[in-house]
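> Mind folding the following:
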Amino acid sequence: MNSPKSPHEPLEPQQHWAHLPENTFAWGIRLLLWVRRHLGAWPLIFCLYPVVLCYWACNARARAASLQYLNRLEEHSHTLGHQASHLDTFKHFIAFAETIMDKLLAISNEPITIQKKGTQGLLDLFEQQRGAIIVTAHIGCLELCRVSAENNSKIRKLNVLVHTAHAQRFNRLLKQLQPNSPVELLQVSEFSTATAVMLAQKIEQGECVAIAGDRVPLGHGLSIPASFLGHEAMFPAGPYILAATLKCPLYAMTCIRAPYLSRKYHYQIQAQCLAEHISLPRKTRQQALMHYAQLYAHWLENQLQSAPLSWFNYFDFWQQGQTNPMPTKTPTA
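As a prediction, the model looks like this:
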């Protein structure tokens, strides 16, 4: 293996994240779920960890992306306490494998203790039958947010926007395993007027729409510059435009795995209201979007300080969205 690169160096050019092969197909989930249900946790570990080791050893780009992220996190907040090494990247991949196991537990409805922090505002919205936009990230195990939604009668429905065709396959699997689930994955390959109308109806019905804020969609949508871990990165404008268009609150939410937080709980769902109302004045629209993107970037940085190995973007995050950025200067605060 090559020596670790400086966190300031960009990685070699690579394809957009949406073109990267998806390794957790429905048939694989079914197989692992069968192993977990019928053979137990240890056989599942024996099945999963060798695959992780092979993937880590053979995928130099994902390894380099992990190393770049961990070094930039250490440079920004000294979270690791040392310069990241390839051993740290392996631990990063293992954390992803453990999260896959937790996804299986969530799907199979096995008991998992979940602590909730900052969710009262969302529950109040549900009681008032008001909807909201929830901006998430590829951190932790969001499937447990689905479990929490299913166990809470106040939650009417949670719609998750995704940008890949794999969502249809996984959505069908969820419907088969949990036919009464209030969670639905919505594949959005193109944001059209019809899409906007559909989402507006869901918000009016008191439902929530969740969308990832840390991946720029392929070929459509604006991307906005913001400072992230001390370096400029591009973030999708979609969550903030949606919240402004649909005139609803904007929340950030994630679900982080213990033992980063407390051994009393397996996971902690954390929610924070980023804005009760989003206004995008025509003359200052770009600056307003950048302000909300920066709020999200700061929120994400805080999450990663608590759980540095729980962010699962194994590509050059700081190079995404460079083809359609919004031409404005990155804010510093």
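
> Going by C-alpha atoms from here, please, whenever you check contacts or count neighbours.
Fine.

> got the residue ranges for the strands in the stretch 51-200 of the chain?
The residue ranges that make up the strands of the stretch 51-200 of the chain, judged by DSSP state E, counting those that start in this stretch, are 114-117, 132-136, 158-162, 183-187.

> Tell me which of these is the most buried.
For the strands of the stretch 51-200 of the chain, the largest average neighbour count (mean count of other C-alpha atoms under 10 Å) is found in strand 132-136, namely a mean of 25.

> what angle do it and strand 158-162 make?
Following axes from the mean of the first three to the mean of the last three C-alpha atoms, to 10 degrees, one obtains 50 degrees for the angle between strand 132-136 and strand 158-162.

> and strand 132-136, what other elements does it pack with?
If contacts are counted by 3 or more C-alpha pairs under 8 Å, 6 or more residues apart in numbering; DSSP states H and E, strand 132-136 sits against strand 208-212, helix 238-246, strand 250-257.

> ok so, going back, could I get the strands of the stretch 51-200 of the chain as CSV with distance to P236?
Conversion of these to CSV gives the following (distance: least, C-alpha to C-alpha, whole Å):
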stretch, distance to P236
strand 114-117, 26
strand 132-136, 11
strand 158-162, 13
strand 183-187, 16
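
> between these, which gets nearest to R30?
Shortest separation from R30 across those is recorded for strand 183-187, at 18.0 Å, computed as C-alpha to C-alpha.

> what sits up against the closest one?
By C-alpha atoms under 8 Å, 6 or more residues apart in numbering, the list of residues contacting strand 183-187 from outside reads 146, 149-150, 157-165, 167-168, 171.

> Swap in 6 Å and give it another go.
The set of residues that contact strand 183-187 without belonging to it, under C-alpha atoms under 6 Å, 6 or more residues apart in numbering, is 157-163, 171.

> Please provide the structure for the following sequence as well, for comparison with the first:
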Amino acid sequence: MSETQNRPRQARPPSGGSEARTAASTAATSPAPPADWATQRERSNLWVLRLMGAIAVYAGRPLARLVLHPITLYFLLANGPARRASRAYLARALQRPAGWRDSYRHIHSFAATVLDRVYFLQDRLAQFQIDSRNVPAVEAVLAEGQGVMLLGAHVGSFEALRAGAQSVGTRAAMLMYEDNARLITATLRAIAPDVQLHTIALGRPGAMLALRRWLDGGGMAGLLADRTLPGHSGRSRTLMLPFLGQPAPFSDGPLRLAALLRQRVFFMAGLYHGGARYSLRFEPLADFRATAGPALEAEVEAALQRYVALLESICREAPYNWFNFYDFWASDAASTSATPD
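Sure, this is the predicted structure:
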């Protein structure tokens, strides 16, 4: 739901060899303490997940969807900062002033994906209509016996993407920082104790080795790359890139991780279209298998720009699917110094 990426301090990026391996090891083992706003949001989302999980299990989906309306109304009225952030974002995505009805729809879409997460985890897929785009491109990579790194955002439902991975006969793991992984895994196991939850907790010793083995075994590994957090000691940079009409901070850390592991990267999104309708999107971002030296720096930056452009396109197409309920543009703009060359 709210797995976060963090914003490392700006430093000279690694070029390869032992320096690259050292950087990868640091990124995998150095804990990244979350900012207060991130911790609060994680715990809030987990509370919602627990509530919706209980409703989903005991009431069934038709009745549970009726309960979404009072829950949505409560959050709309009670959470002023989230409501204001929603309206500010929607005004950018919709390219018009956003009102209460828009924010209600935005929060309701979020609550609906939380509810459906329970059913996806329990493999109750027959009640959903799921279409997809560019799945053959991902299948072609998997058919070679290689894994794929997926770069996503807090858009729609990752559980829909996990279901899509199962439909093509592979496994999908989520990369999270340790605190978030522990909180979210515990909650999801309470909802679906028998489900196979694949998470790789960055910040633990051996995380990089676990990720490499997962990918070498033909699995897919997903990261959500639309948030940045302070406190990391790695070597990635945060760039201010144009996003919905104003520069916003994006970290190139996930792409550098893929580059260090020599992986192919796809953009991913599991969009919610109302009712029981979802669509899975995959778009190629980068192929780091043969890129090194100065060309690597250029390819990482170009891939990050493509990622931001695709995310912007998704936000225009399905504006009520982006679930960052805070001031994304102002969150750490004052502390971000790196800009694209």
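
> hmm, back to that, and of the strands of the stretch 51-200 of structure 1, who's closest to A106 of structure 1?
By C-alpha to C-alpha (comparing all of the strands of the stretch 51-200 of structure 1), the closest turns out to be strand 114-117, at 11.2 Å.

> how far apart are the closest one and its match in structure 2?
Its match in structure 2 and strand 114-117 of structure 1 itself, once the structures are fitted together, sit a mean 0.9 Å apart by mean C-alpha distance after the TM-score superposition for structure 1.

> Report the distance from that strand to the chain centre.
Computed by C-alpha atoms, centre = their mean, to the nearest Å, the separation of strand 114-117 of structure 1 from the middle of its chain amounts to 18 Å.

> do the same with stretch 207-224 of structure 1
The chain centre lies 11 Å from the centre of stretch 207-224 of structure 1; the measure is C-alpha atoms, centre = their mean.

> what's in contact with that stretch?
Among residues not part of stretch 207-224 of structure 1, those counted as contacts by C-alpha under 6 Å, 6+ apart are 131-137, 156-161, 234-237, 321, 325-326.

> go on, stretch 77-93 of structure 1?
66-67, 70-71, 74, 305, 309.

> can you pick the most crowded of the residues you listed?
Neighbour counts for those (other C-alpha atoms under 10 Å) peak at S66, which has 28 neighbours.

> quick one, what contacts Y278 of structure 2?
Y278 of structure 2 touches 130, 271-272, counting by C-alpha under 6 Å, 6+ apart.

> Nearest residue to the equivalent of W329 of structure 2 over in structure 1 in space, please, no chain neighbours.
Using TM-score structural alignment to pair residues, one finds that W329 of structure 2 aligns to W318 in structure 1. For W318 of structure 1, the nearest residue in space outside its immediate sequence neighbours is A233; the separation is 4.8 Å by C-alpha to C-alpha, 6 or more residues apart in numbering.

> Is that neighbour inside a helix or a strand, and which specific one?
Secondary-structure assignment from DSSP states H and E places A233 of structure 1 in strand 231-236.

> now that strand: which residue numbers in structure 2?
With TM-score structural alignment applied, strand 231-236 of structure 1 matches the range 246-251 in structure 2.

> Next, the residues that contact the matching stretch from outside, please.
Stretch 246-251 of structure 2 is contacted from outside by 7, 237-241, 329, using C-alpha under 6 Å, 6+ apart.

> can you pull the contacts of the aligned residue in structure 2 for M101 of structure 1?
Residue correspondence to structure 2 (TM-score structural alignment): M101 of structure 1 is matched to L115. For L115 of structure 2, the contacting residues are M52, taking C-alpha under 6 Å, 6+ apart as the criterion.

> Would you mind measuring from L115 of structure 2 to F323 of structure 2?
14 Å (C-alpha to C-alpha, to the nearest Å).

> Next: V114 of structure 2.
Looking at V114 of structure 2 against F323 of structure 2, where the rule is C-alpha to C-alpha, the gap reads 11 Å.

> Looking only at neighbour counts, state which of the two leads.
In this comparison of V114 of structure 2 against F323, neighbours counted by other C-alpha under 10 Å, the higher total goes to V114 at 24 against 20.

> For that one, which non-adjacent residue is closest in space?
Closest residue to V114 of structure 2 apart from its sequence neighbours, by C-alpha to C-alpha, 6+ apart: L49 at 6.2 Å.

> neighbours of the one you found, just the number please.
With neighbours defined by other C-alpha under 10 Å, the count for L49 of structure 2 comes to 23.

> quick one: what helix or strand has it in it?
With elements delineated by DSSP H and E, L49 of structure 2 resides in helix 36-59, which encompasses its position.
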